[in-house]
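Visitor: sequence unknown, structure follows:
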């Protein structure tokens, strides 16, 4: 085989460009490409395997193997040497293929005559699209130059696959980004939505992977990199007053931007025939492949820095991106890998829904989505590579399902479902001003959760009797530095104004776990959900707590004030936090400021330990709110971010309901009001069971108040309690089946 040189590589890429430019079907192009590669590299065999689905590779073109094997030979991901290359996204280069671990003999191909094997992943931005293989009879390993040259060719194939060069009549592949796709993810915020894709980071499309003039491409790359470095330096200058942690991150960012190795590798790619854009993407894909499997967590995290740098550089080179002035489509549904709270708040209520590849139920994005009442689906794998701006998309936030480019029957069924929900909301609107009084005469107070000023109009529209939980962390999360006391006081005052006298319960800063302030150093913790968070941060960082408490007192300006401390695990934590608030009240009195007309101090019960706190805790607290989301995960030792375990445990499990009953009874003995706050409070059957266990107040998202009220007004809690008790005594694990059966009969008779 001839030694691969720069000129030979460019000649091969030039021939590939000509082949791709020919007016021929996708299969003919693939057939021509394998012939050109085999001839250029002087190998007996060249084959292209492409993914038919997420787990199956198919032989789509070959020069040297039996032609009848094309589109007949298939293998699973990880099966055979080709499957190993695809799974590991790494090249396999061996002189004796049959003796290499994982080899699979496929008699229909006739490949038993060939000893040497070189397989290169065809990948784009971390997504493996297939495998490019060359084989020869001679038992030899391919040189580093030959491997590198084939990687460059694979990069071009990846780009052309993305552009649809191998589709059409008689094509080897179906056109990408045209067929319906269903993706299952996790529920970050319930709700349904129909709209069109709006990519937060639009994908840069490289339309010119092959270039004729290396000197010109190198000059283009150098100019773009200089511009990129200047922008990074500007970011560093602008952050001169930032804390050390933030500046350290930017310094790492700058180090990557000024990496000589990065620049050198891209210049070498250009010498072999790639355009500047293709060289950037090739190195981005190679870096992702290296860092994804790095044992060092720090290095894996740096992958996002490299991705961001590459995207910025590609936008400079191509002029593509959000800054080009593209208009957001009608009914936009945001699609992103991940997104910060500030960026999401910038979009505001213009969005119909959000889909993220990453994220968690307690992440910044989830907090903002709940505040905006926007359906959110998280952990939707590959959504950013599957979706294009403007694509029709459906979000089923009840099931955690995304339908991208849905078929007509799916669209029709989904619209029917949304129409039924809209009709039900109209029915619930008639109940807006009526109390949630059951047939047995018990009245359940229904309040709403909020976190933004934009939430407050829902207070009147939903029929909520007040704000049972106002999350105060959003104002901290969406900023690059600590908000000022005066700004917070002004905001809290506007919240009270908008409530028009209805009670508002302010929860103090609840950060930690996966809600991390950008300007606060995040400790390395093996399990952040059980770590330094919420009240633990407040008691350790007393300056921030004092500032927020002062802002709340001043915002009240003589009006009633309700303050609730989060994540209390033992009596002493509540006693200390409460004393801090009383101290600030005394300080404000000495300063001559107006004090709240009435002050109520409560706690969120989110840990099982607090249910068994001393009696004095229940007597000291003016009110208690059960934080159902955290309480359930700690009670069952089931991480609510882990789909494999969280769904194993039912909210209506008899043990959990017994815990709720215990808290309700202890609060009743101390004459302390108690409510349930969380997603489960907004589910009608769960709300009914909580009321039957003795709770007389529930706090939920505004859209859930109508359905919950509608059910409560049609049932007798005494009958429901009898059904629950019978189920518990029978040894049932959950009361759900019994309650559901009773409800269907009771409502049918009613």
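Guide: Noted; the coordinates are in hand. Nothing here was measured: the structure is a model prediction, and the numbers come from that model. Numbers count the residues shown, from 1 in each chain.
Visitor: Please make it C-alpha for all contacts and neighbour counts, starting now.
Guide: Will do.
Visitor: can you give me the helices in the stretch 451-600 of the chain?
Guide: All helices of the stretch 451-600 of the chain, identified by DSSP state H, counting those that start in this stretch, fall at 457-461, 474-477, 485-499, 535-540, 542-556, 571-590.
Visitor: Make TSV out of the ones you listed and add distance to residue 313 and mean neighbour count.
Guide: Formatted as TSV, these follow (distance: least, Cα to Cα, whole Å; neighbours: other Cα atoms under 10 Å):
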stretch	distance to residue 313	mean neighbour count
helix 457-461	43	16
helix 474-477	28	22
helix 485-499	37	18
helix 535-540	39	18
helix 542-556	39	21
helix 571-590	49	16
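Visitor: I'd like those helices as a markdown table, with distance to residue 625 appended.
Guide: Putting the helices of the stretch 451-600 of the chain into a markdown table (distance: least, Cα to Cα, whole Å) gives the following:
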| stretch | distance to residue 625 |
| --- | --- |
| helix 457-461 | 19 |
| helix 474-477 | 20 |
| helix 485-499 | 20 |
| helix 535-540 | 15 |
| helix 542-556 | 19 |
| helix 571-590 | 13 |
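Visitor: between these, which one is nearest to residue 223?
Guide: helix 474-477 (36.3 Å; Cα to Cα).
Visitor: which residues touch the closest one?
Guide: Residues outside helix 474-477 that contact it (Cα atoms under 8 Å, 6 or more residues apart in numbering): 341-342, 364, 367-368, 451-452, 482-483, 488, 515-518.
Visitor: Give me the distance from it to the chain's centre.
Guide: In terms of Cα atoms, centre = their mean, to the nearest Å, the centre of helix 474-477 is found 19 Å from the chain centre.
Visitor: do the same with stretch 592-600
Guide: For stretch 592-600, the distance to the chain centre is 42 Å (Cα atoms, centre = their mean).
Visitor: Which residues does it contact?
Guide: Against stretch 592-600 from outside (Cα under 8 Å, 6+ apart): 553-554, 556-563, 585, 588-589, 622-623.
Visitor: just the residues you listed now: which is nearest residue 664?
Guide: Out of the contacts of stretch 592-600, the member with the shortest distance to residue 664 (by Cα to Cα) is residue 623, at 11.6 Å.
Visitor: Which residues are in contact with residue 34?
Guide: Per Cα under 8 Å, 6+ apart, neighbours of residue 34: 46, 47, 48, 61, 62, 63.
Visitor: repeat that with 6 Å
Guide: Residue 34 sits next to 46, 63 when contact means Cα atoms under 6 Å, 6 or more residues apart in numbering.
Visitor: Next one for the comparison:
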């Protein structure tokens, strides 16, 4: 990466200064807001020292000293963000510090030193090993945390080499350009001068993106081949609302971006005022909001955001972070920690959703022609019952006189659900026979992610305590559309007439059988789509924390009785997608600001 940046710098210095053409490039928004500034290339630390050493004891001592110095510097960084306004960065850095002190990581470095490597080379070797391991994992959620590992390794190497940071003589209005970044790397820069960040890679759930949102720094990612289109010193606009960047903006574009930035600042102030208010419509209808989670760092938001609980805890994420299969004891401690953090608020544990794009290096690997429709989720668990039974045993032990909510993923037939629940019942009987402390209450549910199970709900209605609608898979299976295929990305719309009618049918089925129903997935990130779901009768949603403020504002501005009448008419008369009509309704009734439509 560094050599690439150095080559680009040489190229930039000889480019023609008369280049003035404006260019807008689409990416993905990781953090809202709008910034205008001068391009600064983020350069990861480098080293060119000897790779071998004649004294392993000397290198171990150097490593020990560098780790201590690094921990002290992270402590200083944490102290700098102990204000309430910066609580998210503080919490994330505490987690980052814990990871930095992980004995497993340090032992791997020490083992490399024992082979004759210098401390720097040992850190680099472990970094490469971790990079290769993460490259085998298809799940983007975990790949987003690779930047944390890179950040940590770079930081430790800098302490070993005595390299100074940050870069000197930076402009007062800078836009950082990077391939990827970790959270601490972002905070190395002077926040007073940082106007935005643009990444070639990354995901919106990464720690860096969470910190950026907390700091109010706009971030746009997934701008592929970004570095080939840049020129040092040129102005650039980062639009975290639209998910775009504009190179060489003209004066009119800069003025519009500055106005938009001011509007966004006012919007953020308005959202903060809603934090402690109930999620209730103008006509008194209560809407239930819960969080999606998969790592301990996610659980801090369960109380800060005033949500009702964790509507989806992805148990496979910790499995994918381990280097070997976690046994019952390890799993039980993890799930108990989750329940402890929830402090009595409900947590819905989804059993392992492995396979497809979620691969763990210590388990079997299956090559499917179409992974999304292949051997994954509950199919893996039912074919490997020991795997499922160990997890259920751990969940039962973790609950220990507390409520336990278990949800099975990708259920396509009633028979699959009944088989999975049978395993749970067997584990409950086993725990009783051993006089273990039992859960206070056990609720069992399933994810509706395929159309087929909708037609069999009558077969299992008496056995199901709740349902969660997984809109990501349900959407792609409804339209027979691979949602990762760029050629199909905009062909089908979740606000199409047929899909909304199908979602209403599912809701009607749940109401007939008196089964509580919630919705999770990408669909509930967008306020306009939440509006449509409320209009057809949905009242419970589970989402990422970043979506909650805008959703709460939408709910509190909506007269649901009026909107339900609008939706009823639209579902009976419209053709194709309802999106444009919904945008018009939302605009005319002041439900959403223009940047969220």
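Guide: Looks like it arrived, so ask away. None of these values were measured; they are calculated from a predicted model.
Visitor: C-terminal to the longest helix seen in the second structure, what's the next element?
Guide: With secondary structure taken from DSSP state H, the second structure has its longest helix at helix 56-79. Sequence order places helix 87-100 as the next helix or strand after helix 56-79 of the second structure, per DSSP states H and E.
Visitor: residues in the first structure matched by that following helix, start to end?
Guide: Aligned using TM-score structural alignment, helix 87-100 of the second structure spans no residues in the first structure.
Visitor: buried sites along that helix?
Guide: 87, 88, 89, 90, 91, 92, 93, 94, 96, 97, 100 (16 or more other Cα atoms under 10 Å).
Visitor: Tell me the one of those nearest residue 238 of the second structure?
Guide: Using Cα to Cα, the buried residues of helix 87-100 of the second structure come closest to residue 238 of the second structure at residue 89, 21.5 Å.
Visitor: Map residue 417 of the second structure across to the first structure for me.
Guide: Using TM-score structural alignment, the equivalent of residue 417 of the second structure in the first structure is residue 574.
Visitor: Identify the residue nearest its match in space, chain neighbours excluded?
Guide: residue 568 (6.3 Å; Cα to Cα, 6 or more residues apart in numbering).
Visitor: Onto which residues of the second structure does stretch 596-606 of the first structure map?
Guide: Using TM-score structural alignment, the partner range for stretch 596-606 of the first structure is residues 439-449.
Visitor: Which positions within that stretch qualify as buried?
Guide: Quick answer for stretch 439-449 of the second structure (16+ other Cα under 10 Å): 439, 444, 445, 446, 447, 448, 449.
Visitor: Restricted to helices, list those.
Guide: Reading helices off those, I find no matches (DSSP H).
Visitor: Can I get those residues in CSV including distance to residue 228 of the second structure?
Guide: Shown next, in CSV, are these (distance: Cα to Cα, whole Å):
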residue, distance to residue 228 of the second structure
439, 57
444, 52
445, 49
446, 47
447, 43
448, 43
449, 40
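Visitor: Among the residues you listed, which ones are in strands?
Guide: 444, 445, 446, 447, 448 (DSSP state E).
Visitor: From the buried residues of helix 87-100 of the second structure, pick the one nearest residue 36 of the second structure.
Guide: Of the buried residues of helix 87-100 of the second structure, the one sitting nearest to residue 36 of the second structure (Cα to Cα) turns out to be residue 89, at 23.3 Å.
Visitor: Tell me how far the closest residue to that closest one other than its chain neighbours lies from residue 88 of the second structure.
Guide: Counting by Cα to Cα, 6+ apart, residue 89 of the second structure lies nearest to residue 211, which is 5.1 Å off, once chain neighbours are set aside. Distance of residue 211 of the second structure to residue 88 of the second structure, given as Cα to Cα, to the nearest Å: 6 Å.
Visitor: Stretch 519-527 of the second structure maps to which residues in the first structure?
Guide: The aligned range for stretch 519-527 of the second structure is 676-684, by TM-score structural alignment.
Visitor: got the buried residues for the matching stretch?
Guide: Going by 16+ other Cα under 10 Å, stretch 676-684 of the first structure has these buried residues: 676, 677, 678, 679, 680, 681, 682, 684.
Visitor: quick one, what contacts the second one?
Guide: When contacts are counted by Cα under 6 Å, 6+ apart, residue 677 of the first structure touches 626, 627, 699.
Visitor: of those, closest to residue 417 of the first structure?
Guide: Nearest member of those to residue 417 of the first structure, counting by Cα to Cα, is residue 699, at 25.7 Å.
Visitor: So what does the closest one match up with in the second structure?
Guide: Using TM-score structural alignment, residue 699 of the first structure pairs with residue 542 in the second structure.
Visitor: Next secondary structure element downstream of the helix or strand containing its match?
Guide: Using DSSP H and E, the element containing residue 542 of the second structure is strand 540-543. Next helix or strand after strand 540-543 of the second structure toward the C-terminus (DSSP H and E): helix 548-557.
Visitor: how about the helix or strand just after that next one, aligned to which bit of the first structure?
Guide: As assigned by DSSP H and E, the chain's next helix or strand after helix 548-557 of the second structure is helix 560-573. With TM-score structural alignment applied, helix 560-573 of the second structure matches the range 717-730 in the first structure.
Visitor: Tell me the buried residues in that stretch?
Guide: Neighbour counts over stretch 717-730 of the first structure (16+ other Cα under 10 Å) mark 717, 720, 721, 723, 724, 727, 728 as buried.
Visitor: Repeat that for stretch 21-32 of the second structure.
Guide: By neighbour count on 16+ other Cα under 10 Å, the buried set for stretch 21-32 of the second structure is 26, 27, 28, 29, 30, 31, 32.
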